[in-house]
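> Following is a predicted model, sequence given first.
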Amino acid sequence: MLTIGEFSRTCFVTKKTLRHYDDIGLLRPAHVAENGYRYYTVGQIRTMRLILRLKAYGFSLPEIAAHLANPDSTALSQKLVEKQRLMESERDQTERVLRRMEQDIEKLERNVDIMEQNITVTTVEREPQTIFGIRKNISVQDFQELFGELYAAAGKKGLQPLGGPMAFYHDEDFNAEHTDIEVALPVAAGTPGSRELAGGLHACSTLVGPYDSDAFTAIYAGLMQWIDENGYHVANSPFDSYVKGGPEVDPKDYVTEVYFPIAK
């Protein structure tokens, strides 16, 4: 048996952490003496190492506890794939931020305004369009899941999309945890459950590249500035049209058109 101090030194974990894990039932000592001293077995070192490894992979303590209570290598493998994808996404985001920082440093060294918006805005007269969609109040983190629901619903109805997916933003202000989003597909006129998207004049700009929040903010800000400077107002909910994207396309080649319905 190992004392809590010996176990702490062996596993490079503080005694405070071990007491906490005992309190929450994550890793209890093999034996607690009458004087309250905690003792661990050598076999528990493996469990402690697993806890540390899963923590390093981004697992929460409740997730780790659930696995220890019901060890399942298949389920753990699936969880690891999810964590891997999340970490890869976070890595890609970090790399994008670093590239932007590098570009901003270079601009500042040339005395260039890093908030300058170099976007092209055009006006487009869109025809009315029939769309089939799903509209929900969701967290922005569930955005992609909503597209999954859309394609599942369209497939269940046997619908044939006539174009790429679209996303409409119906909120008056932004709330990341509770936003009114509609995702839709262009479909044939008269499709059950569809609605008509009004045509008319739209201000449009195109984003080429990954779905980056800063890039989208720049596009939206540039469009709003153009609309204001040219005496228009926003007449309806803005929307994105995903012209080119999906898992088979390199994110640097994504093409997204952003539309603002406008009127004088």
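Done, it's in.
> contacts and neighbour counts: CA atoms only from here.
Noted.
> Okay, residue 41 and residue 10: tell me how far apart.
Distance, residue 41 to residue 10, using C-alpha to C-alpha, to the nearest Å: 12 Å.
> Correction: the previous question concerned residue 28.
Following C-alpha to C-alpha, the distance that separates residue 28 from residue 10 is 16 Å.
> take a look at this one as well, against the first:
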Amino acid sequence: MKLLTTGELASLFSISKYTIRHYIDIELLIPKHRKENGYYLFDEENVYKLYQILVLKKIGYSLGTISTILTQNEILNYFTDAEQRLQNKIDELSAVKKRYSQLYKHKIFIN
């Protein structure tokens, strides 16, 4: 895989270059390469790491927690926990939807 610039990496994930720079500033993403002009270059490992960061962020973890997860290499445990939390939320919403459907079906409304 060729090395990617900050702009190319940002485009790949549809995020801003500033987001990537922020992740670098807080040492969440550490580029393996740097050009003489100071520009960062990202390899395949960096791409995978950014993917992990974005997935964990989408699940709802804070950047501090994400740093801990990736540092402790506990990502699978956190994914399992997140999957369970998401399933619980799905179950709750399904119950609400079912109850709403019953109320609507029987035209039981509170005035």
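Perfect, thanks for sending it. Just so we're clear, the structure is a prediction, and the values are computed from it rather than from any experiment.
> Superposed, how do the two chains score by TM?
Taking TM-score structural alignment, normalised by the length of the second structure as the basis, the two superposed chains have a TM-score of 0.73; 109 aligned residues with a C-alpha RMSD of 2.6 Å.
> out of residue 28 and residue 10 of the first structure, which sits in the busier spot?
Taking other C-alpha atoms under 10 Å, residue 28 of the first structure and residue 10 do not tie; residue 28 has more neighbours (18 against 12).
> all helices for the second structure, in order.
6-13, 17-25, 44-59, 63-71, 75-105 (DSSP state H).
> Any idea which of those gets closest to residue 111 of the second structure?
Proximity to residue 111 of the second structure (C-alpha to C-alpha) singles out helix 75-105 among those, at 13.1 Å.
> buried stuff in the closest one?
Going by neighbour count (16 or more other C-alpha atoms under 10 Å), the buried part of helix 75-105 of the second structure is 75, 78, 82.
> Which residue comes closest to the last one once chain neighbours are left out?
Just to be clear, that refers to residue 82 of the second structure. residue 59 (6.9 Å; C-alpha to C-alpha, 6 or more residues apart in numbering).
> What is the burial count for that neighbour?
So residue 59 of the second structure, with other C-alpha under 10 Å, has 15 neighbours.
> what separates it from residue 8 of the second structure, distance-wise?
On the measure of C-alpha to C-alpha, residue 59 of the second structure and residue 8 of the second structure end up 24 Å apart.
> Next: residue 47 of the second structure.
For residue 47 of the second structure, the distance to residue 8 of the second structure equals 11 Å [C-alpha to C-alpha].
> just residue 108 of the second structure next, same as before
55 Å.
> go on, residue 17 of the second structure?
For residue 17 of the second structure, the distance to residue 8 of the second structure - C-alpha to C-alpha - is 9 Å.
> okay, and the common contacts of those two?
Counting by C-alpha atoms under 8 Å, 6 or more residues apart in numbering, residue 17 of the second structure and residue 8 have no shared contacts at all.
> Now do the same contact list for the equivalent of residue 63 of the second structure over in the first structure.
With TM-score structural alignment as the criterion, the equivalent of residue 63 of the second structure in the first structure is residue 61. Applying C-alpha under 8 Å, 6+ apart, one finds that residue 61 of the first structure lies in contact with 26, 55.
> quick one, strands of the first structure?
Remark: strands assigned in the first structure by DSSP state E are 2-3, 31-32, 38-40, 122-126, 129-138, 166-169, 179-186, 194-197, 200-208, 233-234, 239-244, 255-263.
> Buried ones in the longest one, by neighbour count?
In terms of neighbour count (16+ other C-alpha under 10 Å), strand 129-138 of the first structure has its buried residues at 130, 131, 132, 133, 134, 135, 138.
> which residues in the second structure does that strand match up with?
Under TM-score structural alignment, strand 129-138 of the first structure has no counterpart anywhere in the second structure.
> now the angle between strand 179-186 and that strand, please.
Orientation of strand 129-138 of the first structure against strand 179-186 (axes from the mean of the first three to the mean of the last three C-alpha atoms, to 10 degrees) gives an angle of 150 degrees.
> ok, whichever residue in the first structure pairs up with residue 101 of the second structure to residue 62 of the first structure distance?
Residue 101 of the second structure maps onto residue 102 in the first structure, with residues paired by TM-score structural alignment. According to C-alpha to C-alpha, residue 102 of the first structure stands 39 Å off from residue 62 of the first structure.
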